[in-house]
Each structure stands twice: as structure tokens, then as C-alpha cells.
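**Student:** sequence first, then the predicted structure, then my questions.
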Amino acid sequence: MKKYLLGIFLCMYLLSYSNILDQGKNTIIITQAKDLQKVKNKGKKQVFIETLIPVIDKIKSAINKEREYVESLLEKENLEEKEKEYLEEMYSKYNVKTSKIDDLLNKMIIPPTSFILAQASLESGWGRSKVAIEGNNLFGMRSTLKDPVRAVKVGAKDFYKKYESLEDSVEDYIMTLSRHKSYVHLRGGINSGKDSIELVKLLGNYSEVKNVYEQRLTQIIKKNDLQKHD
């Protein structure tokens, strides 16, 4: 009977902590930034990195599949109706104003993992900022909604986007870099194969403190050896 009760207790314990695996080795499964606070040891940066890498890989894989399909359409003289519809959907998604497939491909960027990790860590304080904890917002993305329920309010008048998950935050960040005209030079750098440290110089006005921002990102990339994840 004691063994039976012990077994039940053990199962309940494991279920209640199913989002945290092998804490001693700093390997945890997290979908919400608020759960990063559960990591109290010195490995919190590593946990942040290990949490985001599979998220980034998943989104990159999806973009790669889209790119491959779009590239395959370049080789066709006549497109089927469903292929034309797919292209129209992609033109809209990536905010492409022309009907040129090359213009679409130029916007379907896949930033280096180290670049994404560096910005996420700097903008969110390794997942511990207010906008991260309350909104899963890892990149300081502003919100046009002036609603403290649907956005995170900081100070008297600043509002930041809220996301359902960390994955949503990363996906919106990549799409912002892909769509917005401010990042045309960054997209050019990514498409030409520049590494993350070179790309930092092409971020333009992502931050109001441009030079300081570039220095901090470069330091984060180097100090944490993030390029090994590219």
C-alpha cells in the first residue's frame, strides 16, 4: 500500500513539474518567459539560449519550406491557379508591392541564430524584463494598442505587444525584419551571407542609441560564443 501511494505521489510530482526537465543540467522546456524566473542558478543564460534555439529552428524550417516552394515556381513557365494563389498569399504576408518572385525571395530572410539570440537577450534582459514576463515580448516590439489588457504598459504612455508564447514573439520579430522598409540593408546583408557581427551594423534605427546598441550586441555575441549556434 505504501509503495502504491508513493508511486501516485511521484507521478503527481512529475506532472506538476512537466515543464521543467533535468533542472540540475539546466535543461528545461519553456514556452512562457515568466517560467524563466524559475531558474535561479548561474546557468540562467544557458537555459535562455537552450529554450530559444529549438523555437528558432522551427521557425527557420518553416521559412525554408516556403522559400523552396517559391524558388521552384521560378522554374515554371506557366503557373497553376493554386500556385498563383500561393504566391499572392506570400506577397501579402511579406508585404511585397511588386509581382516579382525575386523581390519576394529577398524578403524571405532567415537571420543567423546568434543574431536572434543576441537581440532577444539584450532587449529582454535574458527573458526577465517586464515586457517579457508579462507579454512574452523578447524584442521590445511596440504596440499600437493603448490597452493595458491586450498590451504591456510601461511607464505613463508606452505600450508593448503581448504574445501567447515565446514562439509567437520570435516569429513576429523575424517577420518585422522581413517586411519593414527600415531593414532593407539588413535583409541585403543576410541574403549575401554576412555573419551576425557584420549584420549588427546594418540594424539601422532598431534602437535610438544606435552605436551603443551595436556595441552591446557585439559584446553579447562574443562573450557568450553565440556564433557557435549558427
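**Tutor:** Arrived safely. Everything numeric in this text was worked out from a predicted model, so none of it was measured.

**Student:** going forward, measure contacts and count neighbours with C-alpha atoms only.
**Tutor:** Will do.

**Student:** where along this protein do the strands fall?
**Tutor:** Assigned by DSSP state E, the chain shows strands spanning 151-154, 158-161.

**Student:** which of the ones you listed sits most buried?
**Tutor:** strand 158-161 (a mean of 21; mean count of other Cα atoms under 10 Å).

**Student:** so which residues make contact with it?
**Tutor:** Identification of contacts with strand 158-161 by Cα atoms under 8 Å, 6 or more residues apart in numbering yields 131, 135, 137, 140-148, 150-154.

**Student:** helices or strands up against the lengthiest helix in the chain?
**Tutor:** Criterion DSSP state H: the longest helix present in the chain is helix 44-74. Counting by 3 or more Cα pairs under 8 Å, 6 or more residues apart in numbering; DSSP states H and E, the packing neighbours recorded for helix 44-74 are helix 101-107, helix 113-124, helix 166-179.

**Student:** structure two is appended below for comparative analysis:
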Amino acid sequence: MKTGRIGSFTLALAMVILAIFSLRIWLIPTADEPVSIVTQLENSVDPVTQVPDFSAINDIIQKKKAFFDFLRPIIQQQNAIIATERDFVRDMGELIESGESLSETQLTQLHQLFDKYQYAARNIDTKSLGSLLKRVDIVPESMVLIQAANESGWGSSRFAREGFNFFGEWCFSAGCGIVPSSRGSGKVHEVKVFPSVDASVASYLRNLNANTAYALFRSIRADLRSQELEPTADQLIYGLVNYSERQEAYIDELLDMLRHNEKYLVKLDV
């Protein structure tokens, strides 16, 4: 069991910086064997497989802080992985633009990223890599935290406690997850079970970055990037209109939660 992840922000940030440095080293191919970006980066995570009993924290403010402090370093690490992948895709695009040929290892790495982010490309060129970059991008930490709080009942839901599922993700094969007690007649979906909290966060980020249902989310983010603006949670939340059947009401709820919890979303090291 992995414990002790609710530590100081300084330690968490140092771990993220170290992770980024280590991941960049892993991206350097060797002559002996190709480096698998997807496998190496995903295996770099030390999985968290124990969720604190948030329901036992009676003070609402302390519960919110504990919840955010628990998830924050996990989100930072997963975003660091995506940032490393993004830098690699951008570097490969610059090589192609300068007229250089990519090695077999580099092409293999790119194919792995195309597969991971569910983008079908006929050719690997600057156009296809530009399209891939719209998917290989980080998600604002505060948005991830707020949606996790909403979907998991501040970490107290059965799905978060038993299945490490903090984002309400479904699966559709018998036995793939936990059957919701409120599942209607004729429905076959289950709430997906993950091997760790990290896997849940990674799956959520990949879902937003790859699923066609969130094309609007990616379009808003890419448009802001094209203006050299850093995408923020309050801007990107509008791209989650298809995340819930409640649609606009769901967006309003997330925005309201974002406003009411703004002071807890940034952990200050004092």
C-alpha cells in the first residue's frame, strides 16, 4: 500500500521536477533498443493505492484541503508526462520542418502516441503532428481537482473508495467495474475500476484528450494556445458539455464549484 502522499507542496513539486528530468532522459534513444515513450512514461509512476477516509473529516474546509492536497501531486505528475510527450512531438515536427528524416525509433515513438491519443494519420508530417499536438496537451490542475471533487463526492463515493475512480468513468463489459445501484433497467454500463488513483487520473486526462465527445474542449484549448494564452479552468470547463447528460446545468455546477473553492485550489508553501 502506498501511503504518505499528503506531504508538503515543496516536496511534491520537487518530485514533479525530478520526474520531468528523468522522463526527458528516457526519451533519448539508444543504439541497442528503442525507447517506448508510452510504456516508459506510464511505468515511471509510483502508484497510489490507498485513499484517505475523507468522509471521516468533519470540518468541511479541512476536508477540501485534504482532498486537494491528496490529488494535486498525482495530477502534476500525470501532466508532467503529457508535457514530456508534447515536447517530443513538437521536436519531431521541427526536425521534419527542417528537412531531416526521422529514425525508426522516433517513428515508432510517434506511432505509439498516435495510438494512445486515438488519432489516425495517413502520414507523419508537420500537418499530422500539428493535429496530434491538439490532443497531447495538459489539463489545468484546478479543473481536474474540481471535476474530481464533483464526480467523487470529495473522495467519499463508493467508486472512489473501492475502484479508485474519481471521475465517474464508465465501462461496458460485464465485470469491468462496479454496478451502480441507480442503474436503470436495460442499462449495461458499470463504473470502471482502476488499479490505482494514478491510473484513474491518467485515464481521465486521456479521455479528454482523445474522445470525440470532447472535441470542443480541445478546440477551445488549441485556440487559446494559438493566441499564446495559457488555457484556464474557467475557459475549458465549457468544453465538458458532453461529460454529463445534464450538459449546461453540469457546466454551471462546475463553474460554481470553481468559484467557491478558488482559495483552496492553490497550495501555498508556508
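**Tutor:** Done, it's in. Quick caveat: nothing in here was measured; it's all calculated off a predicted structure.

**Student:** grab the nearest non-local neighbour of the residue mapped onto residue 174 of the second structure from the first structure.
**Tutor:** For residue 174 of the second structure, the aligned residue in the first structure is residue 146 (criterion: TM-score structural alignment). Computed as Cα to Cα, 6 or more residues apart in numbering, the closest residue to residue 146 of the first structure that is not its neighbour in sequence is residue 159, at 6.3 Å.

**Student:** what does residue 197 of the first structure correspond to in the second structure?
**Tutor:** Matched to the second structure by TM-score structural alignment, residue 197 of the first structure sits across from residue 234.

**Student:** the residue nearest to that match when sequence neighbours are not counted: how many residues sit nearby?
**Tutor:** Of all residues not flanking residue 234 of the second structure in the chain, residue 255 sits nearest, at 6.6 Å (Cα to Cα, 6+ apart). Per other Cα atoms under 10 Å, the neighbour tally for residue 255 of the second structure reads 20.

**Student:** how near is the residue nearest to the spatial centre of the first structure to residue 106 of the first structure?
**Tutor:** Nearest to the mean C-alpha position of the first structure, counting by Cα atoms, centre = their mean, stands residue 170 at 2.0 Å. Taking Cα to Cα, to the nearest Å as the measure, residue 170 of the first structure falls 19 Å from residue 106 of the first structure.

**Student:** now residue 221 of the first structure
**Tutor:** According to Cα to Cα, residue 221 of the first structure and residue 106 of the first structure sit 25 Å apart.

**Student:** which residue lines up with the residue nearest to residue 146 of the first structure in the second structure?
**Tutor:** In the second structure, residue 159 of the first structure lands on residue 190 (TM-score structural alignment).

**Student:** likewise for residue 58 of the first structure?
**Tutor:** Per TM-score structural alignment, residue 58 of the first structure is aligned with residue 77.

**Student:** and for its match, the neighbour number?
**Tutor:** Neighbours around residue 77 of the second structure, by other Cα under 10 Å: 24.

**Student:** before we move on, what about residue 141 of the first structure?
**Tutor:** Close neighbours of residue 141 of the first structure, defined as other Cα under 10 Å, add up to 18.

**Student:** what do you get for residue 14 of the second structure?
**Tutor:** Residue 14 of the second structure has 11 neighbours, counted by other Cα under 10 Å.

**Student:** circling back to that earlier point, looking at the strands of the first structure, which is nearest to residue 10 of the first structure?
**Tutor:** strand 151-154 (38.0 Å; Cα to Cα).

**Student:** superpose on the second structure and give me the mean offset of that closest one.
**Tutor:** The superposed strand 151-154 of the first structure is, by mean Cα distance after the TM-score superposition for the first structure, a mean 0.9 Å from where its aligned residues fall in the second structure.

**Student:** summarise which helices and strands that strand is packed against.
**Tutor:** helix 130-135, strand 158-161.

**Student:** hmm, residue 248 of the second structure is touching residue 241, no?
**Tutor:** Yes - here residue 248 of the second structure lies in contact with residue 241, judged by Cα atoms under 8 Å, at a distance of 6.2 Å.

**Student:** neighbour-wise, which of those two wins?
**Tutor:** More crowded of residue 248 of the second structure and residue 241, by other Cα under 10 Å: residue 241, with 19 against 14.

**Student:** so the more buried one makes contact with residue 252?
**Tutor:** No - the pair residue 241 of the second structure / residue 252 is not scored as a contact, 9.9 Å apart, by Cα under 8 Å.

**Student:** tell me the contacts of residue 217 of the second structure?
**Tutor:** Residue 217 of the second structure makes contact with 208, 236-240, according to Cα under 8 Å, 6+ apart.

**Student:** what about the aligned residue in the first structure for residue 202 of the second structure, how many neighbours?
**Tutor:** Counting by TM-score structural alignment, residue 202 of the second structure corresponds to residue 171 in the first structure. Using other Cα under 10 Å, residue 171 of the first structure has 15 other residues around it.

**Student:** residues contacting residue 171 of the first structure?
**Tutor:** Residue 171 of the first structure makes contact with residue 59, according to Cα under 8 Å, 6+ apart.

**Student:** roughly how far apart are it and residue 162 of the first structure?
**Tutor:** Taking Cα to Cα, one finds residue 171 of the first structure at 13 Å from residue 162 of the first structure.

**Student:** how about residue 17 of the first structure?
**Tutor:** Distance from residue 17 of the first structure to residue 162 of the first structure, counting by Cα to Cα: 25 Å.

**Student:** now residue 40 of the first structure
**Tutor:** 25 Å.

**Student:** more crowded one of these two?
**Tutor:** Higher neighbour count among residue 40 of the first structure and residue 162: residue 162, with 23 against 8, using other Cα under 10 Å.

**Student:** correct me, but the more buried one touches residue 139?
**Tutor:** No - in this structure residue 162 of the first structure lies outside contact range of residue 139 using Cα under 8 Å: 11.2 Å.

**Student:** now do the shared contacts for those two.
**Tutor:** Contacts common to residue 162 of the first structure and residue 139, judged by Cα under 8 Å, 6+ apart, are absent.
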